[in-house]
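> for reference, the sequence and a predicted model appear below.
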Amino acid sequence: MSQSNVLVLVGSLRAGSVNRQLAETAVSAAPEGAALTIFEGLADVPFYNEDLDVEGASIPAVDALRAAAGNADAFLLVTPEYNGTIPAVLKNAIDWISRPYGAGAVSGKPVAVISASPSGNGAKWANDDTVKAVGIAGGNVLSDSALAVASTFDKFGTSHARENAEVVAQVSKVVADLVDATKTLVNA
């Protein structure tokens, strides 16, 4: 089989966020035959508006997101929790890649969700809401591969997430499951 391409969307725009670190950890945990790419342009994607999403329209940030999503075999969504739910930037990305409904770039492709928070619940509510949104958008969510990382201040302190062996092992398992799911779809 050819290489599996996984697009990573991070719901935090802050460069030093723990969720960004988890995404970077996932990229470094990619097994042989897989490439994970963090999409860097979410801050530039306008809020979804059906008046903008018309045939022939070109919005460079949206075009880049949709092209990256179209080339992906799978998606890894990494989310913090803002006010008990999914951040707007991640929900917006899901909205753009879900269109046209039923034929969007996420439709039928494997998706895994990782969330993290300093709270004891590990952004579980955001994780659940992300699973719900991307599932309704047509993604094939790997519910057995969801990961919620709790108590990040205690777990990481000032260290990068990749320095925590337990978390690296958990993230590596999610990535491996996601890559395996792309192989299963190709062989189906």
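Received it, and whenever you're ready, just let me know what you need.
> switch to C-alpha atoms for all contacts and neighbour counts from now on
OK.
> which residues in this protein form helices?
Using DSSP state H, the helices found in the chain span residues 18-28, 60-71, 88-97, 124-136, 152-156, 165-187.
> comparison target, given below:
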Amino acid sequence: MSDFVLLGVSGSLRAQATNRKLLREAARVFGPCSYVEADLRLPLYDGDAEASDGIPSEVQFLADQIAAADAVILSTPEYNKGPSGVLKNALDWVSRTDGSPWMGKPVAVMSSAAGRAGGEQAQAVLRGFMVPFQPRLVSGPQVHLAGAASQFDDNGQLISTQYTATLTRLMQILRDDATG
């Protein structure tokens, strides 16, 4: 199953963001797959710009990545009790493309944050954002990585066996959903 395409979407743009690390760990424990990480460096959504210029090429590329993936994993930080603006902007843009790329797509949602709740509220809001797109959201187990900066070793792997076990279970359910 090495031709299985798993798309990771991080709500953080920082190269060493814990949400990116969490996505890479998720791909590692997912098992054999081609892992691709989306680039959310998109222009801010602007209806006037869309009307005059159409869908930006980088937005269409993201929509095409979603459509081509066998499954998608989303990881969000928590900013002011919600997901990042970067992630919301990407969702808004993709919603404007043709073809409903999220429709029926197996999707797992997770979060990584500095606080002790691990982005639980942001993850709940993100799940609500996904409802109009009608993906097949995996309901759990939920991964809320708390105190995220200290949760990874020098190789980017999770230190906690409990988090690793929960993440592994979530990825197994996602794989089963996507292949089953």
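All right, it came through fine. These numbers were taken from a predicted model, which means no experiment stands behind them.
> TM-score for the pair, please.
Once the chains are overlaid, their TM-score stands at 0.85 when taken by TM-score structural alignment, normalised by the length of the second structure; 179 aligned residues with a CA RMSD of 2.5 Å.
> can you redo the helices of the first structure as TSV with mean neighbour count and distance to Phe47 of the first structure?
As requested, the helices of the first structure are arranged in TSV below (neighbours: other CA atoms under 10 Å; distance: least, CA to CA, whole Å):
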stretch	mean neighbour count	distance to Phe47 of the first structure
helix 18-28	22	21
helix 60-71	18	10
helix 88-97	21	6
helix 124-136	21	16
helix 152-156	15	30
helix 165-187	18	28
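> quick one: what's aligned to Ser107 of the first structure in the second structure?
Counting by TM-score structural alignment, Ser107 of the first structure corresponds to Met103 in the second structure.
> quick one: contacts for that match?
Taking CA atoms under 8 Å, 6 or more residues apart in numbering, we find Met103 of the second structure in contact with Phe133, Gln134, Pro135, Arg136.
> and for Leu6 of the second structure?
Going by CA under 8 Å, 6+ apart, Leu6 of the second structure touches Ala27, Cys33, Ser34, Tyr35, Val36, Ala69, Asp70, Ala71, Val72, Ile73.
> which of those line up with contacts in the first structure?
When the contacts of Leu6 of the second structure are mapped onto the first structure and checked using both residues aligned by TM-score structural alignment, their matches' CA atoms under 8 Å, the preserved contacts are Cys33, Ser34, Tyr35, Val36, Ala69, Asp70, Ala71, Val72, Ile73.
> now, of the residues you listed, which are buried?
Members of those that pass the buried threshold by neighbour count (16 or more other CA atoms under 10 Å) are listed as Cys33, Tyr35, Val36, Ala69, Asp70, Ala71, Val72, Ile73.
> quick check: the most centrally placed residue in the second structure vs Val36 of the second structure, distance?
Nearest residue to the geometric centre of the second structure (CA atoms, centre = their mean): Leu74, 1.3 Å. Taking CA to CA, to the nearest Å as the measure, Leu74 of the second structure falls 12 Å from Val36 of the second structure.
> which other residues reach stretch 70-88 of the second structure?
4-13, 19-20, 22-23, 40-41, 66, 105-113, 118-123, 125-126, 174-175, 178.
> make that stretch 121-132 of the second structure, sorry
Looking at what lies outside stretch 121-132 of the second structure - CA under 8 Å, 6+ apart - the contacts are Thr76, Pro77, Glu78, Tyr79, Lys81, Gly82, Pro83, Val109, Met110, Ser111.
> can you find the partner of the third one in the first structure?
In the first structure, the residue paired with Glu78 of the second structure is Glu81, using TM-score structural alignment.
> between the buried ones among the kept ones among the contacts of Leu6 of the second structure, which sits nearest Asn155 of the second structure?
Tyr35 (17.4 Å; CA to CA).
> please name the nearest non-neighbouring residue to the closest one.
Here the nearest residue to Tyr35 of the second structure in space, its sequence neighbours aside, is Leu6; by CA to CA, 6 or more residues apart in numbering that works out to 4.9 Å.
> cool, and Arg66 of the first structure?
That would be Ile97: by CA to CA, 6+ apart, it lies 5.9 Å from Arg66 of the first structure.
> which residue in the second structure lines up with the one you found?
For Ile97 of the first structure, the residue aligned by TM-score structural alignment is Val94.
> what's the spacing between its match and Gly115 of the second structure?
Here Val94 of the second structure is placed at a distance of 30 Å from Gly115 of the second structure (CA to CA).
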